[in-house]
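Novice: let's see this in three dimensions:
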Amino acid sequence: MIARTSAFHFKGASIDIREVGQRLGANLVIEGSVRKAGEQLRITAQAIQTESGHHLWSETFRRELKDVFAIQEEIAQSVADLLRLHMPGVQGAVQSSAPNLDAYTAYLQARFLIHQQSPEALQAALGQLRKLVKVYPDYALAYSDMAAANGLLALFGAVSGREVYPEVKANAERGYALAPESGETCTVLGGLRAWFEYRWDEADGIYDRALRLQPSHARAHMFRAMALLCQGDFKAAETGLRRSTELDPLSASDCARMAYLHYVKGNYPSAAEHLRQSFELDRDYPEAGLYEGLLHFQQQNYDAVIQCLSPSVSPLNIGLLAAAHAKEGSLSRTGECIERLHQLAARQYVTPLAEGFAAIGMGDFDLAFQCLDEAVNHKTNFVNLLAVEPFFYPLRSDRRFAKLLKRMSLSH
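Specialist: This is a model prediction of the structure:
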């Protein structure tokens, strides 16, 4: 099953069903429409083979608005029955845990913001979800998504991971306790165990459980793959990311992370191609911007680093920009970037990793290790990639490097 984020690219568009199938890599598409008149709903749904255009199933549902979740489950069950007929072994329909339509609508709005992954969108999602659980304190997926949003903020140092960790832990564990049979709550709990607590083996077992419950859950494949990448298991990481992109082929984040995997493997042309695909899907996707800068840096194309990162206000991007200026011999520009970081720190949280990037570019390894040590303390989770990230290679022969890895339960 293709993830909702990819399928929604075609919402409201008039596109030939064969093109939809080709772009999504799907041989069966479920489409439909909803009509509302007062409190009455009329929902049509149909299943179409993408290659032939043949309709395998269609049905019309007429219900009252208050029965919307009953309709959702009825349609899902009908589709699951159809899939079992054509694809033996497919699991039954997953039931919604939403308490009502208003709660579900608010949850979907927050999910939309989380998929954008900018710090502003993630903070807005957190605000919505916090309001939601005040009204519906047993809404499992809302707790899990609060943990995920804060985790993404900590990943690149938009917030102090150390400060949000108690909230991430409480929300991830609360979501799982409320819905332990949900692949989503398992996935987020696995993310907590891996990225914040360095309990990598335990996290892998939780991801296994998530995928047994929901084999087509793209985010579980992606979370697990990135945790495996931190541990240096490139082959397993690539298998997981490839599966995630198959399930969510129009996801800018999956394209960006596949680019990152090829970058750390040293396959720069493939990394550049996946970055191009990510930018085609979302020109402003922030994660891809950092990876583009890192790719240019490893290719020693420092002018390109400067060109792509100069407009950015992200602290990590500013730190990488400082490193590029240092490599070009412009210490005055490097100093200006570091001063920008200090000015930002007077107004907002700035991860120590940003100045660590600059220090590596300047060749000041004592300062670099000091900043990396602080970044581990602050749980800036990008540091979990220390063992594989090429930008950190100049530090690898120093005994302090192995000590940092040991703190995160990673091998050299």
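Novice: could you use CA atoms for every contact and neighbour count after this?
Specialist: Will do.
Novice: identify each buried residue in the helix or strand harbouring Leu241, please.
Specialist: Leu241 belongs to helix 234-247 when assigned by DSSP states H and E. Neighbour counts using 16 or more other CA atoms under 10 Å place 234, 237-238, 240-247 of helix 234-247 among the buried residues.
Novice: which of the residues you listed sits closest to Ile43?
Specialist: Distance to Ile43 across the buried residues of helix 234-247 (CA to CA) is lowest for Leu247, with 25.7 Å.
Novice: which two among the buried residues of helix 234-247 are spaced furthest apart?
Specialist: Greatest spacing in the buried residues of helix 234-247, by CA to CA: Phe234 and Leu247 (19.9 Å).
Novice: to compare against the first, here's the next sequence to fold:
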Amino acid sequence: MGKFFEEIKKRKVRKWLAIYLSTSVTVIGVVHLLSIRYNLPSILFDILLVIILFGLLSVLIISWYHGEPGKQKIDLNEIVFHSLIILFATFTLYLVISSKSLRILPRNAKIVAVLPFTNMNSSEDDFFSDGITEDILIQLSKISDLKVISRTSVMKFKNTKIKIGDIAKELGAGTILEGSVRRINNKVRIVAQLINANSDEHIWADTYDRNMKDIFSIQSEIAQKIASELKAKLLPKEKRIIDSKPTENMEAYALYLKGRHFYYNYNINDNEKAIALFKKALLIDSTYALALAGLADTYSQRVTKYWRSKEWFDSSLVLGKKAVDLNPYLPEAYKALGSAYDGLGEKDLASINYKEAIALNPNYWSAILNYGQIKMFSGRYDEALYWIRKANQLAPDDIMGNISVGMVYKAINCNNTAISWVKKALLLDPENIYATFYLGDLYLNSGDFDNAHKYFLQSVKLDSNFVFSWFLGARLESILNNYEKAKIYYDNYMKITNSEPEYFYAHTLLKLNKTDSAMIILNKELKDYKEYLADKPEYDTFSYIAFAEIYGILNNKDKAFYWWQEAIYKGYTDVERIKLYPYFNNLRNEPKYKQLLYKMQTKVDSFKTEINHHYPEYAECN
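Specialist: Got it, this is the predicted structure:
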């Protein structure tokens, strides 16, 4: 035995072995890093392990026969040994490869787009196939290791002839899920197939023939199978949420799907239809938390989109709380509750509920967008940009998402960038009233009055009852000193909203020598803003600048400067508004005016620095 170890030492076998093992560890490390970066299949590690193990035998043989100093001839035994090693290695590799599919997924495989499933029944069943599509999308969205493109962005590809690769490229997705739905009496057939967007090859496909009562199990199975195929980590909490059933009653479920279908049409008549359908679902199953959340959302939408009384937010709040009590793991319930609190001005509580919705569904783009908007209105523009851009990545075709990105860039005085984002929104729908209005508003803020007037007229033409259009026109005419016309536009604004006059209107009245009426309005505005800020001081930078502008109109310079400074402290940064609007005309020659303007610009620059540092990919200001 001693002689054997002497031979090992003499032939430097240990040295050969050490070099080989250290090289092998390095290779494994490099492959591991590349697999993370390029999402390489795990089978490569199996192949690498086989090569390293059999390579180790070859190294030992080579070191034994050729480890001594001087020249050595190749021995016949050595050739036999190496031949056997190659033979066994090849056979082992064959067994490994044949036992597993060698499939290389795209680098962005975990970005999934769920295309609208084909409805194999009559068009009356579109709501059902669309609903199944969205439910599968929602289940996938709850898996934090996946990024799932929103319903908003995929629905335009319904019944499309566009190639899978082109759709994926537009959406930034690596994998596409498509399929079909057929419903016959109480039976349902769902065909689903997951496609590699790069190669157009099927990663996975299956057909589910089940009873309708098993519909939620099918959705759960599909989501978990996709996660497995894409090697996405599924947390135990996520699995429990995905496996839960929203209702046991299939009639209530069908009514909910139909209600959600009408809700997404975003018009007042269909919103009322959605309300009726959600109520019918709840008559059948009063514990259906998802239907309660849907009803809460439609009530909030009555106010935010259709100008009904704000009391509907109270109704939404009651329903949202009930939904959360019934199912504390339902993201839609927290989002509905957040929207109600948001509408009631309770921004802290709204933020808490939006964050809870996002925690339960990390791809819940509308909750992410709403949370980002709260950050924006509270003057935290770097955080706002992060959240709103995140929502935009999940829903690149959502008009309000693109507009919201533009509004953040406007807040940090990147007007050209803001305009380009709102133009993207307008390209998605050239007749969209919100995009048209906001584009006019941005041109006004940048001092381009011709384009501001152009888009004001376009927005009025699109919808003469859209209140913000008249408000835009009134502000434009005030800046241009056309106060008679400004008053007409303000009157239209108040008539549509059935609201009381505000300080903008009072300023116009002063310019038209209607001092008594103007002073009544201004004094009431001061009282109302004081009460509002006493109750909710943190989340509305505009209220602070409103105070400053009211005192500017009253020529109370000290208080105007005080509240302006408070607005800056709270995060107000709209430098261009201060320069353009006439409310500070009495202050412009004061040294304090230039000091505060400089302070605002410094604040803007600090936000830009924060964005450049934390989110360099979003630093596109110009």
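Novice: sorry, back to before: the helix or strand that comes right after the helix holding Leu241 of the first structure: which residues count as buried?
Specialist: For helix 234-247 of the first structure, the following helix or strand on the C-terminal side (DSSP H and E) is helix 252-265. Under the neighbour-count criterion of 16+ other CA under 10 Å, helix 252-265 of the first structure has 252-264 buried.
Novice: do you know how far the corresponding residue of the second structure for Arg23 of the first structure is from Ser153 of the second structure?
Specialist: Applying TM-score structural alignment, one finds that Arg23 of the first structure aligns to Glu170 in the second structure. Noted for Glu170 of the second structure: a distance of 10 Å to Ser153 of the second structure, by CA to CA, to the nearest Å.
Novice: the two: which is more packed in?
Specialist: Using other CA atoms under 10 Å as the criterion, Glu170 of the second structure and Ser153 rank with Ser153 on top: 18 against 10.
Novice: give me the element the more buried one is part of.
Specialist: According to DSSP H and E, Ser153 of the second structure maps onto helix 151-154.
Novice: buried ones in that helix?
Specialist: Neighbour-count burial for helix 151-154 of the second structure flags 151, 153-154 (criterion: 16+ other CA under 10 Å).
Novice: what range in the first structure matches it?
Specialist: Using TM-score structural alignment, helix 151-154 of the second structure corresponds to residues 4-7 of the first structure.
Novice: what's the answer for stretch 88-100 of the second structure, then?
Specialist: Alignment note (TM-score structural alignment): stretch 88-100 of the second structure is unmatched in the first structure.
Novice: and for stretch 606-619 of the second structure?
Specialist: Mapped onto the first structure using TM-score structural alignment, stretch 606-619 of the second structure covers no residues at all.
Novice: returning to that earlier point: closest to Tyr136 of the first structure out of the buried residues of helix 252-265 of the first structure?
Specialist: Nearest member of those to Tyr136 of the first structure, counting by CA to CA, is Ser253, at 29.9 Å.
Novice: aligned partner of the closest one in the second structure?
Specialist: For Ser253 of the first structure, the residue aligned by TM-score structural alignment is Met400.
Novice: that match: what's it in contact with?
Specialist: Residues near Met400 of the second structure by CA atoms under 8 Å, 6 or more residues apart in numbering: 425, 434-435.
Novice: how close does it sit to Thr152 of the second structure?
Specialist: Met400 of the second structure sits 11 Å away from Thr152 of the second structure, going by CA to CA.
Novice: with the first structure superposed, average distance for the helix holding Ser153 of the second structure?
Specialist: In the superposition against the first structure, helix 151-154 of the second structure averages 2.0 Å from its aligned positions (mean CA distance after the TM-score superposition for the first structure).
Novice: other SSEs contacting that helix?
Specialist: Contacts defined by 3 or more CA pairs under 8 Å, 6 or more residues apart in numbering; DSSP states H and E place helix 151-154 of the second structure against strand 111-114.
Novice: give me the next element, helix or strand, following the strand it packs on.
Specialist: Proceeding N to C from strand 111-114 of the second structure, the next assigned helix or strand is strand 118-119, under DSSP H and E.
Novice: just give me how far that next one sits from the chain centre.
Specialist: Distance, stretch centre to chain centre, for strand 118-119 of the second structure: 27 Å (CA atoms, centre = their mean, to the nearest Å).
Novice: tell me the residues of the first structure aligned with that strand.
Specialist: Counting by TM-score structural alignment, strand 118-119 of the second structure pairs with no residue of the first structure.
Novice: where do the helices sit along the stretch 51-200 of the first structure?
Specialist: Ranges of helices in the stretch 51-200 of the first structure, per DSSP state H, counting those that start in this stretch, are 68-86, 101-116, 119-135, 140-155, 161-178, 183-191, 200-213.
Novice: just name the most buried of these.
Specialist: Ranked by mean neighbour count, the helices of the stretch 51-200 of the first structure are led by helix 183-191 with a mean of 29 (mean count of other CA atoms under 10 Å).
Novice: what residues in the second structure pair up with that one?
Specialist: Going by TM-score structural alignment: helix 183-191 of the first structure matches residues 331-339.
Novice: who touches Tyr260 of the first structure in this structure?
Specialist: Tyr260 of the first structure sits next to 271, 291 when contact means CA under 8 Å, 6+ apart.
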